[in-house]
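Q: Requesting a structural model of the entry that follows:
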Amino acid sequence: MKYGRYEIIEELGRGTMGVVYKAHDPQIDRMVALKVLREDRVVSQEFVVRFLREAKAIGRITHPNIVTVYDVGQDHGTIYIAMEYLEGRPLNDVIKGRRFPVEEAVNICSQVAEALGYAHGRGITHRDIKPSNIILTPDNRIKLTDFGIARIEDPDAAQQTQAGDILGTPVYMSPEQVLGKTADGRSDLYALGVIAFEMVTGQRPFDGGNIAAIFQSITHQAPPDPMALGGCGSRTLADLILRSLAKKPEDRFQTGEAMAAALKRCLDSDSHPFPEMTRRPVKAAASKKRVLAALAGVLLTLAVAMIGIQMLRKTPPPPPLKHPPWRLRNQPPN
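A: Got it, this is the predicted structure:
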């Protein structure tokens, strides 16, 4: 079977929007990953628009950690995108049943953060960051894939997404996505924080028996401390992850570059992952020390006073004077 000039070799996977095949491009004799819009989605103009948006989104960017798009076309009544064929495993397969060492988790997440920073700088928000969209190559490089629901920040284009339309995979969605609010690059960095949490602890920060329970946790519950769950091994990395999972976007990292730099600093035990936040904790610690020192001084003074009182009570009174104290020693009595 062919789509355009591409000869289908085998199916690689299926998603909510399409099917991905391994295919051969005879024109330049190379293998490609061919993503084809599912036939049942073709009847929906909204999904067609989103599918074409994926090609437009990743076709605009060139980055070593983002999959390369070669071509887009139509055949058999549907639409296809020819992309770089990747050798490797999706991160969701690698994560299963293990906890990552800090250095390995930092290496993977910092690559994702840098790729997202690059895309965000060009007006592209992924909005569906999850382990299955991150391919880990044999040489431990990552490739970010599937910009199928990416939002292009094009002021001249009509808004394609309806208000309140919830996109993304529930457990990795940010609070603003759950609430149907506008998602930007900080939503992608939130999802990366969820992935980092999962990598170092072996579990997700928010979970539940159904979507409603998951959404309730995401919007209202504080995530557990990764250090308390074991496996994290780094206080600075744990603090970084918790910052990434802040409910308010303004309390998270504002750019992928900033998050990547902070991740790399986690490997330096003498540095803080986000220097701009070091002043407040240091000041708070110094203030606490001053209060404790003052309290210790008060307690010491009280202790000395109590000892003095006890000693006075046990000391016998002095003997009576033979002569009134005002008489001179050489003055005879009357």
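
Q: rest of the way, CA atoms for contacts and neighbours
A: Noted.

Q: so what secondary structure elements neighbour the host helix or strand of R53?
A: Secondary structure assignment for R53, by DSSP states H and E: helix 45-59. Applying 3 or more CA pairs under 8 Å, 6 or more residues apart in numbering; DSSP states H and E, we find helix 45-59 packed against helix 39-42, strand 69-75, strand 78-84, strand 151-152.

Q: Return the residues in contact with the residue nearest to S217 when sequence neighbours are not counted.
A: Nearest non-adjacent residue to S217, counting by CA to CA, 6 or more residues apart in numbering: F206, 5.8 Å away. Contact analysis of F206 by CA atoms under 8 Å, 6 or more residues apart in numbering lists V171, I214, S217, I218, P223.

Q: Can you give me the neighbour number for the residue nearest to L267 when sequence neighbours are not counted?
A: Once flanking residues are discounted, L267 sits nearest to E103: 6.8 Å by CA to CA, 6+ apart. E103 is flanked by 12 other residues according to other CA atoms under 10 Å.

Q: where do the helices sit along the protein?
A: All helices of the chain, identified by DSSP state H, fall at 39-42, 45-59, 91-95, 102-120, 175-178, 185-201, 211-220, 235-244, 256-265, 279-314.

Q: One more sequence to fold, the one below, so I can look at both together:
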Amino acid sequence: MTLSAGARLGPYEIVANLGSGGMGEVYEARDTRLHRGVAIKVLPSPVAADRESRERFEREARAVAALNHPHICTLYDIGRADGVDFLVMELLEGETLASRLARGPLPAEDALPLAIQIASALERAHRAGIVHRDLKPANIMLTEQGSKVLDFGLAKLVGADVEATRTMAGSVVGTAAYMSPEQAEARPIDPRSDAFSFGAVLYEMLTGHRAFGGDTIAQVLTSVLRDEPPLLAGQPALDAIVRRCLAKQPSQRFASMRDVKASLERAAGAPASARSRDNLTSSTCSMAASESRAIAFASPFSWSIHPKAITSGRSGTTASWPIFSTCRTRSRARSFAACRWRSATERRDS
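A: So this is what the prediction gives:
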């Protein structure tokens, strides 16, 4: 089911289609009650058709919505209108970590603050009993205020692990590269599975390469189960953290993301500074959410992307804005995961 601009889902008015894929449709919308922009993800029909699945989804979605953290994309609402089940989430301006890494690795001084923020977000979710299960660069947004982890718990809520084999091979390979060994083998998982995925993400942030490679799902999963990535040259402290996260046995990993975060702060050499950055982000995130004009959603599935070109100029042309300290060059066009930009002219007219 595709919704056109101007259509309504309860109090939400559709503005534009942002992307489509195996998990349904994502839209930019406007909350007519609070007069703010939001993003709406329409859920797949199997969830809407089965009453028991829908009730379980709603219970778990409420738990995700209770996560209040400056580095977690906020889930505002869940709803059902005209037979359509949907999620309402905050709009975010920026680019995914996957898009940033396509231009190369991050310097350690830029990667560490982001890693600390991501670890903090995971720690908060784990304390609430929520395991992400699909942490990867495409599920991390870089904004002016720092990082935002997307789709917290949604892979679990809609059973994406079961459906993953039905998607395009390339998409599954991308997800498999960040799966923990126990997840790859369909064994029970706990927060230490997210620690493994975090280690794979951190390794890629620092090197620009995936920790576990391969051209097919089988090759990638074999690498996850058996291989060790090359050493991080000249970064012994970070290499030790990454390798402990990537231990094949959960018992050999960090006991919690709190321990991961503490180790990262020690490696950074300025834990107080890292905590100050988090506090600053917390104080500004609500303002950033209300001003944002772009949304990025990610899942284990392949989305059809509709990016807006961003060009520099004057007199009614669009303009590129700095995203985060890690994005030091301005490009004439950027592709985001289900991400839509509004031009400078549109911003003035809105």
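
Q: TM-score them against each other, please.
A: Once superposed, chain against chain, the TM-score is 0.70 (TM-score structural alignment, normalised by the length of the first structure); 255 aligned residues with a CA RMSD of 2.6 Å.

Q: rewinding a little: between the helices of the first structure, which one is nearest to I149 of the first structure?
A: Between I149 of the first structure and the helices of the first structure, the shortest gap by CA to CA is with helix 45-59, which sits at 6.0 Å.

Q: what angle do the closest one and helix 102-120 make?
A: Inter-element angle recorded for helix 45-59 of the first structure and helix 102-120: 110 degrees (by axes from the mean of the first three to the mean of the last three CA atoms, to 10 degrees).

Q: quick one: helix 45-59 of the first structure to the second structure mean distance?
A: Its aligned residues in the second structure lie a mean 4.6 Å from helix 45-59 of the first structure after superposition (mean CA distance after the TM-score superposition for the first structure).

Q: Give me the buried positions along that helix.
A: Buried residues in helix 45-59 of the first structure, counted by 16 or more other CA atoms under 10 Å: F47, V48, R50, F51, L52, R53, E54, A55, K56, A57, I58, G59.

Q: Just give the closest residue to the residue mapped onto the last one from the second structure, not the sequence neighbours.
A: Here G59 of the first structure is matched to A65 in the second structure, going by TM-score structural alignment. The shortest distance from A65 of the second structure to any residue that is not its chain neighbour, by CA to CA, 6+ apart, is 4.9 Å, and that residue is L75.

Q: Can you get me a residue count around the equivalent of A81 of the second structure over in the first structure?
A: Taking TM-score structural alignment, the alignment pairs A81 of the second structure with D75 from the first structure. Neighbour count for D75 of the first structure, taken as other CA under 10 Å: 12.

Q: Repeat that for L86 of the first structure.
A: Residues near L86 of the first structure, counting by other CA under 10 Å: 16.

Q: ok, now P70 of the second structure?
A: The tally of other residues near P70 of the second structure (other CA under 10 Å) stands at 24.

Q: returning to what we had before: not counting the helix holding R53 of the first structure itself, show me its contacts.
A: By CA under 8 Å, 6+ apart, the residues outside helix 45-59 of the first structure that reach it are 17, 37, 41-42, 66-70, 72, 79, 81, 124, 146-152, 160.

Q: Enumerate every residue touching A23 of the first structure.
A: Counting by CA under 8 Å, 6+ apart, A23 of the first structure touches Y6, E7, I8, I9, E10, M31, V32, A33, L34.

Q: Noted, bye for now.
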